[in-house]
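Student: the sequence and its predicted three-dimensional model are supplied below.
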Amino acid sequence: MKTGFFVFLLLFCKIVIAQSVSGVVRDAETEQRMLVVNVYIPELGKGVVTNGDGEYEIANMPKGTFKIQFSFIGYETLIQTVKIENEEVFLDVSLWPSVVETHEIVISAAYQTSQDENPVKVEQLSVDEINRSGASTLMEALSNIAGVEQVSTGVGIGKPVIRGLSYNRVLVYSMGVRIENQQWGDEHGLGMNEMGIERVEIIKGPSSLLYGSEAMGGVMHLISEKPANTGTLVGEYNVKLFSNTLGASSNLGVKGTGKTFRFSIRAGHQSHADYQTGTKERVTNSRFNESSIKSSVGMTKKWISSTFSHNYINSNVGIPEEIGKQTTSRKQEFPHQTISSHLFSSQNTLFLGNAKLKSNFGYMTNNRKEFEEPEFPDKLGQAELYMQSKTFNYDLKWYFPPSERAEYIVGLQGHDQWTGNAGAEVLVPDAFISELGAVGMAKYNLKKLTLQLGARYDVRKIDTEEMGVPLEAGYMPALKLDFGSLNGSFGGSFHLNKKLLFRFNAASGYRAPNLAELASNGVHSGTSRYEIGNANLKNEQNYEVDVSSHFHSKHATADVAVFYNTISNYIFIGPTDSLIESNQVYTYVQENAVLYGGEATLDIHPHPLDWLHLEVSYSMVIGDRSDGSSLPLIPANKVRTTVKTELKDWKFLEQPYVHVNVVSAFAQNRVSEFETATGGYNLVNAGMGAKINLGKQQVDLSFSVSNVLNTAYYDHLSRLKYDGIYNIGRNFVLGLRVPINPLVPHKRVNG
């Protein structure tokens, strides 16, 4: 009887034992135990910090194979793989001191893994780097990455450019969902900000295998901030002040995590007056303001990890056209636009033994109103253009149980979108767009060689409604169009040794023509031009080859990447000699094209001056049409040089730094027939900051100056240069971050 009872007790205990991973983190050189090391599993949104004995434990783990990330300032980030079965897993690790920056687990790739296993390098820019840059907007900060630029209309409107491709050729993701905010428009900006994000990941080159249509140039993925560590409730307040625009940006956030559930909420606002150029003139109506709120709730159990998120952004943005009345007013003048967006997302992972099913669903509404000065007083407040869109996204992926050498994924991905008009004028017709893609991917680990390959087929249907009266200006006939494309990717990474890595990738991508290109027929109030679409346009199809290398040592890192990208049926808009209603007519045409170029970066920490960083990057891209002429909107070649010092802690200052940055843009004389050449320029930027201990409270303080010499310059991708308007002049930026949680001392204890 007693024997049977004890057998039952042992079996019961084995069943109820919580699946967990635990261990000790040590310094690899001294073998001392390290406290306050961040231990995080991105796939589960679960994290802890090591305690006073250097120990950690992540409990309530589901079965499966996971990547665990160990990170601490001044040490190499370590990524380990663990397989969770029905019992506790013990994993002790050691971190190596390093003055060279290392990257976190890549979220945007098909397989969430370390940077070294990807066939193309995924650029990562953390929110700390964004804040230290002194940029007025997120898009301005991202343009500091080699190979990434922006098409700008003043400070408040910026569109991403990756290796010479932009507009609907670059896809933006946030909260696991593709952003649909009518990116075909010249003055339609990124539509997202840095509030509530951890970092931005950027994939350069065709990514249609994983993301479908419109990812032929690359993907910009805004990664949400990490949840609070298990068992904690924390918050923070951020504020930035800008001298040039007399602007202010602030946000307040709170987040907490229990054993099973987690939540976060953050709200913010920013406001800017007209920006001032290097000639000390303010650019009329370049003012903008924006309010946003972001929240999420989630849970992790043994069989599921789920997060539901919401993001609301409301913007009022002026459309600058001249240097007129000099004022610091924030009240919008004509023309201007108001944009409101709601983004809902549900990200779920269902764990079924060693297999898993990932399902992401998203719903986004985007309402954009553009206003011009009315001819009659009774029309005041009526939008010339009022464009609405509602988009439902879905992404289902089945991950087969991984073996020691192979991993396989199959999935379905698509979206349904409705667009409509409610303004006085119509630029594009009401329409319904549906897209569906099926994908299969594989990854093979062959000792020093990692291979990834896959194929995908997409279909897109576009149905537009008849708009206007036949034979009259502005008439748009109904269209029913079908597009399809087969795409694939094959690439890998090869570790020659511990210091040298080579990557190669061959991939294709595609983009179906958008509504503006197919069916527009009217005056676009934001640009004052009459645009006529072309219903006979074909898919854009590109094929790109990327080759890159990465060198990593204790005191230096270097990356070199080259690419060659051919595009069939490249779509672009150009002016004609015709006029309609006193507006010049623009039409859409197609021609084959090629883009090629590359980037090189070098980061040196000269020994024994480990506190000194020298970073140099170079980027170039050339874009030509098949007739030998240049493609439009190709950025100028640039060299960015940064000298940064990371000093020792001193009294109440922790991690103090000082940096000086010089951006040298070459002249851009390779221009399309509708563009003008742009001269070169040099900009000097600087900054400093530190964590400051004020009793038991710690704050992060930063101070930066962009365009220190107040240089008057035109960037080649500035749309205002055609009006003789320079880019922004000198800008002092003061930033403050106040954590709302007890200060944790920075110590290590003996093992």
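Tutor: Looks like it arrived, so ask away.
Student: for the rest of this, base every contact and every neighbour count on C-alpha atoms.
Tutor: Fine.
Student: what does stretch 142-152 contact?
Tutor: 123, 125, 130, 139-140, 158-163, 598-601, 617-620, 633, 635, 717-720 (C-alpha atoms under 8 Å, 6 or more residues apart in numbering).
Student: now do the end-to-end distance for that stretch.
Tutor: Its first and final residues considered, stretch 142-152 spans 13 Å by C-alpha to C-alpha, to the nearest Å.
Student: circling back to that earlier point, in helices only, show me the contacts of stretch 142-152.
Tutor: Among the contacts of stretch 142-152, DSSP state H puts 130, 139-140 in helices.
Student: could the residues you listed go into a markdown table alongside distance to Thr338?
Tutor: Below are the ones in helices among the contacts of stretch 142-152 laid out as a markdown table (distance: C-alpha to C-alpha, whole Å):
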| residue | distance to Thr338 |
| --- | --- |
| Ile130 | 25 |
| Met139 | 19 |
| Glu140 | 21 |
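Student: for the residues you listed, which one is nearest Ile692?
Tutor: For these, the residue nearest Ile692 by C-alpha to C-alpha is Ile130; the value is 19.6 Å.
Student: now the strands: where do they sit in the stretch 351-500 of the chain?
Tutor: Using DSSP state E, counting those that start in this stretch, the strands found in the stretch 351-500 of the chain span residues 355-371, 385-399, 406-421, 431-446, 449-464, 479-495, 500-511.
Student: in addition, the following structure is provided for comparison:
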Amino acid sequence: MVRRAAAQGNPGVRVAPSRGRGYLRPVVPNALSFAAMLASTCALIAALATPGRAALPADTLRGRVVDRTGRPVAGAEILLPDLDRRSVTDADGAFLVPNLLPGRYLVAARAPNHRPVAATVSVGPATPPLTLRLAPSLLQLEPLVVAGAPAPLQPLRAALPVATVARERLRRHAGVSLAHALEAVAPGVRSWATGPHIGKPILRGLGGSRVVVADGGLRLEDYAWSDEDGPAVDARWVDRVDLVWGPASLLYGPDALGGAVDVRPAPLPDPQAAARSRPQAEIRAAGNNRELGLVLDHEGARSAWAWRASAIGRRAGDYRTPAGPVRNTGYAALNGLAAVGWRGTRAQANLRYTRYGGEFRLLEAGGPTAEEEGPERKVSDDRLRLDLALLPGRWRWDARLQGQHHRLVERADEPIDAPAPHGRRETVQFDLALTTLAMDVQAQRRAGAHATTAGLSTWLQWHATRGPQPVVPNARGRGMGAVILHHLAASRANVAAGLRYDRRWLDADPHPTLGNPPTSLAWGGVSANAGLAWELHPGLALQTSLGTGWRGPNLFELFANGPRLGERRYERGDPTLRPERARSVDVGLRWRGLRAEGFVQAFALRLARAIYLERTGQQAVGLPVYEHRQTDAVLLGAEAFAEAELSPSLVLRIQADTVRSRRAGSDTPLPWTPPPRALAEAEWHGPRPIAAGRVLLAAALETTAAARRVAPGERPTDAYTLLHLRAGWEGRVGPVPLRVDAKLRNATNAAYRNFLSRYKDFALEPGRSLEVQAQVRW
């Protein structure tokens, strides 16, 4: 699993060459290998994508989407997930997807207030028009599950613990924090929060770098640095979210011991169907923290090209609790996206640039006496990604390449010798930068009931630290991995299995302030999974799976040695930490019928050498000292979700999750183990149009149990229940589609403390908040 060398009396540490030109030697060969792999991959795909003499003629898939009475469904989306193509039906419910090679394709259709359908169709010269019939439904369902499997699957056929959060549910809670949005709609997902605008997802009681956040299947390397650094993903851009629980998520590499959160942007509009251009705008306002937001989107397609551009601006002040405002908790964020895609018969390519950035004010323990005295974090994340796909027949080749630059700067006001009001100045406390180059190449093949994926991945990283308070040393990392997954679909049983091997290297420079010597570390390990989905009855399936995985310690856990003013602690790492190893077992039931769907699943996870941060009882520079330590631990828990259409106008949803952790040899839990939580929501849809539009009313009760069984140094919290109300209207104002949603969070203005909030020791959570958003399309 791990290779270490000993030198100069430091067990577990190998002294690297002296700095100079030689210190780049571990990275340069890997950089050349990365460039060679990139060039060969692009050349292979370009060569295979070039039509030869025996090129097969292209065909067109045509059809209509109708309801159960035969009336056309306009505006329904037609999805071909194998090709990442999307089309939309016209006013007559008709659609066409041209330039398809002969073969079998999975086709799905979805539309608001209708039950989605999926079917496998054969495309050829004599393919008759396809008719997809949608039944009316108020359930917010997704037709397919993509994550964790070699090919898209219908939900009941998934042999691993996976779930999909539908676009409609996510949109009603979309904000600047992805973790907060998921916590409101997804069972088993919690948010480790720093105020209402920064959150890190927690799955099954595990968070931080134990939960991998991916963008369209490619993992992001951006948010494991500190408590106040969340995933650089704006929830407004997400079409759906695929969740994979436990260490079974082999496609995302090691580290995902708690699971993976794969955000999937909407495919670009299909350029082959028809030339079109569609702008839209959205405005958002919230009363509690005086938040204002504006979203501008534009997408279009012409000939073989498609494009999308989006910009999101948000600004908010201090949030308010029932006891008054909490100073220095506002933020300002400006995010942008630009994408262009090309679709051919045998190949396709997408190029996307994403910018996520903002200034987030942070509350220090006890709270500042004036707003300008508190610290603030400035975050910027720039990603450039290229996706290439080759579609020659039964084999599909994909290459995904991404460059990511993530920067985190903490500033604080310090007193200077000057008369008021100029007696303070803003200074940089630390300045961290992480640059990552990553590439993932996959080959997928379907043959009857069998689907196989084989892949190779490699990445390079550069960590740079600046500022008067060094947090971690400069370092360079690199890694590579190989994975193979197989899925067998029988008449009643679906079996999935996978195997992955990864190797990682880390080279850290010496730093006189931190006191670490030059250090080189290496880890390697195998991850594996196996799962079974057995159809007990039409619409009811039993799912069970086994998984194992590992995670190497990150740079902070190894080398941190200094004050963290934003977290109000003095943090110490340990360079002798060893990789974590997890083994898990899942058992669950899933059902999906005409009027109901849901799942219930239980898990047991054994975590060897779990790394955790614990208070030592010591003080350094006036701050409590925390150290990274290791212990074996066991986590047990369950997640459940159900929604049912009780009448043509009324839907009931229930979700719950619980987890219990225990360290080896004691009943002491791991830090930040969340208390049980349950949520029940009733949603009413008006049977008749009001003002030429559809009306929605909803009420939800969210209950969180008391956190009494806590780790040493953690503050217990009381139980609380919150009431949330929602209302919506969707229709047309003249020829323009308009949608308005309003939400009243914490309608009773309850005073409570969230156990998963970093502010729980000295501030309440937000009180009553009215949020309104309006969307218009042209």
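Tutor: Ah, there it is. All values reported here derive from a predicted model rather than from experimental measurement.
Student: remind me, longest helix of the second structure?
Tutor: Ranking each helix of the second structure by length (DSSP H) puts helix 28-49 first.
Student: what's that one aligned against in the first structure?
Tutor: Aligned using TM-score structural alignment, helix 28-49 of the second structure spans no residues in the first structure.
Student: what's downstream of that helix, the next helix or strand?
Tutor: strand 59-67 (DSSP states H and E).
Student: could you count how many residues lie near the residue nearest to Gly531 of the second structure when sequence neighbours are not counted?
Tutor: Residue nearest to Gly531 of the second structure in three dimensions, not counting chain neighbours: Ser545, with 3.9 Å by C-alpha to C-alpha, 6 or more residues apart in numbering. Neighbours of Ser545 of the second structure under the rule other C-alpha atoms under 10 Å: 23.
Student: what do we get in the first structure for Ser545 of the second structure?
Tutor: Taking TM-score structural alignment, the alignment pairs Ser545 of the second structure with Asn505 from the first structure.
Student: that match contacts Ala561, doesn't it?
Tutor: No: Asn505 of the first structure is beyond contact range of Ala561, at 11.1 Å (criterion: C-alpha atoms under 8 Å).
Student: between the two, what contacts are shared?
Tutor: Both Asn505 of the first structure and Ala561 are contacted by 546-547, under the criterion C-alpha under 8 Å, 6+ apart.
Student: and the helices in the stretch 51-200 of the first structure?
Tutor: For the stretch 51-200 of the first structure, the helices defined by DSSP state H, counting those that start in this stretch cover 127-132, 138-142.
Student: hmm, who's touching the longest one?
Tutor: Read that as helix 127-132 of the first structure. By C-alpha under 8 Å, 6+ apart, the residues outside helix 127-132 of the first structure that reach it are 138, 141-142, 194, 197-200, 687, 702-704, 735.
Student: helix or strand: which one has Phe6 of the first structure?
Tutor: helix 2-16.
Student: quick check: buried residues in that helix?
Tutor: By 16 or more other C-alpha atoms under 10 Å, helix 2-16 of the first structure has no buried positions at all.
Student: and stretch 226-246 of the second structure, by the same measure?
Tutor: Quick answer for stretch 226-246 of the second structure (16+ other C-alpha under 10 Å): 227-246.
Student: next step: those restricted to strands.
Tutor: Residues of these located in strands (DSSP state E): 238-245.
Student: including distance to Ala111 of the second structure, could the residues you listed go into TSV?
Tutor: Below are those laid out as TSV (distance: C-alpha to C-alpha, whole Å):
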residue	distance to Ala111 of the second structure
Val238	17
Asp239	14
Arg240	14
Val241	18
Asp242	19
Leu243	22
Val244	25
Trp245	28
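Student: scan the first structure for its longest strand.
Tutor: Among the elements of the first structure assigned as strand by DSSP E, the one spanning the most residues is strand 556-580.
Student: next, the angle strand 500-511 makes with that strand.
Tutor: Per axes from the mean of the first three to the mean of the last three C-alpha atoms, to 10 degrees, the angle that strand 556-580 of the first structure makes with strand 500-511 is 20 degrees.
Student: show residues contacting the longest helix of the second structure.
Tutor: For helix 28-49 of the second structure, the external contacting residues (C-alpha under 8 Å, 6+ apart) are 346-347, 388-392, 397, 399, 439, 441, 458-460, 478.
Student: at 6 Å instead, please
Tutor: Contacts to helix 28-49 of the second structure, defined as C-alpha atoms under 6 Å, 6 or more residues apart in numbering, come from residues 346-347.
Student: that concludes my questions; thank you for your assistance.
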